[in-house]
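Undergrad: take a look and give me a structure for this.
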Amino acid sequence: MITEKLKGAMPLGRVAVGVISILALLIVANKSIFYAEPGYVYHVRTITGQEKVVSDVGYQFFLFGRWNSWKRALTVQAVRGGSETLDYVEVENSETSAALPPQNIMFLDQVDANAQATVRFTIPTDPDSFLHLAHEYRTPENLLRTALIPAFKETLQANASLMSAEEYYSGGRTEFNTEFENQMINGIYIVRREEISQKRVGEIKGSANVAMGTEQQDYGDDAKV
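TA: From the prediction side, this is the model:
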């Protein structure tokens, strides 16, 4: 009787071991394998403390690793239909973008206007640059709120200081767009107004009064700004 019981218990033990092995493999696979989607860069941290940057498409294996995805290009735009009071970030399936209302800008001649613009920021994929970005901001949402959105607003306003509203509406729109792109890529120009006073050379005569004839009196002072 004892022998028969032992023989019957052995298959059950093997089944239990098999089930436990399968569960262990599933747990390891769940914590160590992920699929890298096209259009994303992944920040991977392993159980040994190593960090990896994954940009190749396909299944990736990192033993008990943790990862988060960064979209290769983040969009910031100011368009009609955005929030009228608050900036907001749309996050859906790790596709991150920020939609703002049209931004109020002030031209050089103190004329204000509401401007619309769209900018796409490309995330670096080389390990050094990407890891520096990931360490400083941790998530794409933090990068948008603390760096990209403020830079977008500041650059748009700085660009308006390069020309007057009259210059813009008399054919300077292309130049405005070009300079905005240049500043987003290379940095903001520092613009300041300077007034220079000079002495006029020679005497100036003239009047708007035609009744005075050709022999007109001097008018004004000898300085110009």
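Undergrad: going by C-alpha atoms from here, please, whenever you check contacts or count neighbours.
TA: Noted.
Undergrad: so residue 49 lies in a strand, does it not?
TA: No: with DSSP: H, G, I helix; E, B strand; the rest coil as the criterion, residue 49 is assigned coil and is not in a strand.
Undergrad: distance of it relative to residue 63?
TA: Residue 49 is 11 Å from residue 63, where distance means C-alpha to C-alpha, to the nearest Å.
Undergrad: any shared contact partners between the two?
TA: Residues touching both residue 49 and residue 63 by C-alpha atoms under 8 Å, 6 or more residues apart in numbering: none at all.
Undergrad: would you map the strands across this protein?
TA: According to DSSP state E, the chain carries its strands in the segments 33-36, 40-45, 51-54, 58-61, 66-71, 73-78, 88-92, 95-100, 103-106, 112-115, 117-122, 198-199, 223-224.
Undergrad: give me the distance from the first one to the chain's centre.
TA: In other words, strand 33-36. From the chain centre to the centre of strand 33-36 is a distance of 26 Å (C-alpha atoms, centre = their mean, to the nearest Å).
Undergrad: which residues sit against it?
TA: 42, 54, 55, 56, 57, 58, 59, 60, 61, 62, 63.
Undergrad: what's the ChimeraX line that selects buried ones from the residues you listed?
TA: Filtering those down to the buried ones (16 or more other C-alpha atoms under 10 Å) takes a single ChimeraX command:
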select :42,54,55,62
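Undergrad: quick one: which of the contacts of strand 33-36 is nearest residue 116?
TA: Closest approach between the contacts of strand 33-36 and residue 116, by C-alpha to C-alpha: residue 42, at 31.7 Å.
Undergrad: please generate a structure for the following sequence too, so the two can be compared:
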Amino acid sequence: MLTFLGFLLVAFAIAMTFVYPYLRKTNGEIDVNGNRQPPHSPLLTMWDFKMRAGVFAFGLVLLLLSESVIFAKEGHQYYILSPSGARSTIMTPGIKFVVPFSKIQEWEKFIDIKCVALDKKGNYKQDVTGIEGIIPNGINVRFIDKVDANVYASVRFEMPNDDASFIKLVETYRQPSNLINNTLLPTISEQLKNVTFMYSAEDYVSGSATDYRMTIEDALKNGGFVVKKVEVRDTIYNETGIDSLVKKKRSIKEINKFIRNEKIFVNGIPKRIPHEINVNKIITAQVIIDDVDLNKAFEDKLKQQRDISAEKIIEIQKVETARAAQQRIVAEGERDKAAERVKQEKLQVNTLIAIETRVKEEESNRQLAEIAVKTAELEARALLIKEKAEADANRLKVNAGLTPQEKAQIEKETRIGVAHELSNMQVPTNMIINGNNANGNSTESLLQIKLLKDITNK
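TA: As a prediction, this is how the structure comes out:
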């Protein structure tokens, strides 16, 4: 607006400069001397030289002001080329002053690239407002196991933050559309295809999806990977049937061979190849893998494998259930056998204890009987020794000159005393003879007992 107004005032002042002499000539009066006097028209008076100069200066100021001041918007970066050929940039928002009549080129600070699906009519299935780069129906990639897929990715790029890199980028591509179509879209497609060839579709659906997405983001941010080709063998087994489940035997169905790319590491760090995004110091701000649409034939194969796996799991569960029931029955039988064994062992222990008790009782009785016999034998021997001593004493007395009457009296008293002592002695009525006693004489013991009984009965 200021540019237009300033240009209008300057043009008007210049036009009045050329028109003013003509107006004076046509409206001036001739004095008495024959000279034309300045017109007395108020309009001509107003547009004298000073007024024209003022309008021209004011218009020029407005024009210069409009060309010197710009308002930098948030989320934009500006490339400035001055009339002298100097280059500069504006990276921050706000009111900025530049050299008048400089060439100013505005760039978005962020560039969004998005893969969008199309419907049957060829229209986008979602809103694409504000998206600078659109990839219809995603990027077609191929896994190492020959499975095709369409990858739907959303990537946001940020322009370089330093002046030199941004100036070089603008001068190289001139327009954002050239950068998007000639660099960003081809680089994204290339990196997705390279990374995808490092994985198999089976690995992706089996748990490597997160690693796959992280690898894509790493490749776009830090550069492509230097890879080597490695031969991979994928062995497929036949595992259907009860026999294979119970006996756990597998037969090889087929062996697939294919080549895949693996990263090359140097001191534990992947070796990389810089791509155009890194070379131009464009920052990959965000990478999102919205979806990976696998080939329909592979999807059908996955469904079939899922159904087979479900049946296999059911059969395995049945086998495990039957095996558990069998083990339970065996365990219960072992438990009952153990209980019966414990019961019988208790009975045997009770019987053995009773027998051992009786044996110990008999042994105690035998020992008591032996002690009683020995005691009686000792007492009898003591009594015989005593009687023998008294008899010897009496015999000595007789030999010393006892009268027959005294001898008879002594013998009588002796017999009465012996009889009295024998009548008070307890003689065992039962006797247990140990046959293992090598020192004892059973015949002698019986004779001694009979002798004692005969003496007692007298």
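Undergrad: so after superposing, what's the score?
TA: Scored by TM-score structural alignment, normalised by the length of structure 1, the superposition of the two chains gives a TM-score of 0.74; 192 aligned residues with a C-alpha RMSD of 3.1 Å.
Undergrad: can you redo the contacts of strand 33-36 of structure 1 as CSV with distance to residue 100 of structure 1?
TA: Shown next, in CSV, are those (distance: C-alpha to C-alpha, whole Å):
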residue, distance to residue 100 of structure 1
42, 27
54, 31
55, 30
56, 32
57, 32
58, 35
59, 36
60, 36
61, 39
62, 38
63, 41
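Undergrad: so which of the contacts of strand 33-36 of structure 1 is the closest to residue 124 of structure 1?
TA: residue 55 (10.4 Å).
Undergrad: aligned to that closest one, what sits in structure 2?
TA: Structural alignment (TM-score structural alignment) places residue 55 of structure 1 against residue 91 in structure 2.
Undergrad: right, and that match touches residue 77 too?
TA: Yes: Residue 91 of structure 2 is in contact with residue 77 according to C-alpha atoms under 8 Å; the separation is 5.0 Å.
Undergrad: show me the contacts for the most centrally placed residue in structure 1.
TA: The residue lying closest to the centre of structure 1 (C-alpha atoms, centre = their mean) is residue 148, at 3.6 Å. When contacts are counted by C-alpha under 8 Å, 6+ apart, residue 148 of structure 1 touches residue 76.
Undergrad: what does it align to in structure 2?
TA: So residue 148 of structure 1 corresponds to residue 184, using TM-score structural alignment.
Undergrad: list the residues that contact residue 272 of structure 2.
TA: With C-alpha under 8 Å, 6+ apart, residue 272 of structure 2 has these contacts: 222, 223, 224, 225, 226.
Undergrad: quick one: neighbours of the closest residue in space to it that isn't next to it in sequence, just the number.
TA: Leaving aside its chain neighbours, residue 272 of structure 2 sits nearest to residue 225 (4.4 Å; criterion: C-alpha to C-alpha, 6 or more residues apart in numbering). Residue 225 of structure 2: 22 surrounding residues under other C-alpha atoms under 10 Å.
Undergrad: which one in structure 1 is aligned with residue 225 of structure 2?
TA: Checking TM-score structural alignment: residue 225 of structure 2 goes with residue 189.
Undergrad: and its match, how close does it get to residue 119 of structure 1?
TA: From residue 189 of structure 1 to residue 119 of structure 1 the distance is 18 Å (C-alpha to C-alpha).
Undergrad: and what of residue 37 of structure 1?
TA: Distance from residue 37 of structure 1 to residue 119 of structure 1, by C-alpha to C-alpha: 23 Å.
Undergrad: how about residue 159 of structure 1?
TA: With C-alpha to C-alpha as the criterion, residue 159 of structure 1 and residue 119 of structure 1 are 14 Å apart.
Undergrad: what about the two, which has more around it?
TA: residue 159 (26 against 16).
Undergrad: trace the more buried one over to structure 2, please.
TA: By TM-score structural alignment, residue 159 of structure 1 lines up with residue 195.
Undergrad: so that match makes contact with residue 217?
TA: No: between residue 195 of structure 2 and residue 217 there is no contact under C-alpha under 8 Å: 9.9 Å.
Undergrad: check which residues of stretch 165-181 of structure 1 are buried.
TA: Quick answer for stretch 165-181 of structure 1 (16+ other C-alpha under 10 Å): 165, 167, 168, 176, 179, 180, 181.
Undergrad: okay, those residues in JSON lines with distance to residue 97 of structure 1 next?
TA: JSON lines is the format used below for those (distance: C-alpha to C-alpha, whole Å):
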{"residue": "165", "distance to residue 97 of structure 1": "30"}
{"residue": "167", "distance to residue 97 of structure 1": "32"}
{"residue": "168", "distance to residue 97 of structure 1": "29"}
{"residue": "176", "distance to residue 97 of structure 1": "24"}
{"residue": "179", "distance to residue 97 of structure 1": "23"}
{"residue": "180", "distance to residue 97 of structure 1": "20"}
{"residue": "181", "distance to residue 97 of structure 1": "19"}
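Undergrad: from those, which land in helices?
TA: 165, 167, 176, 179, 180, 181 (DSSP state H).
Undergrad: what's the counterpart of residue 44 of structure 1 in structure 2?
TA: Using TM-score structural alignment, residue 44 of structure 1 sits opposite residue 80 in structure 2.
Undergrad: what about residue 10 of structure 1, how many neighbours?
TA: Neighbours of residue 10 of structure 1 (other C-alpha under 10 Å): 11.
Undergrad: coming back round to it: need the buried ones from the contacts of residue 272 of structure 2 selected in ChimeraX.
TA: Only the buried entries of the contacts of residue 272 of structure 2 go into this ChimeraX selection, using 16+ other C-alpha under 10 Å:
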select :222,223,224,225
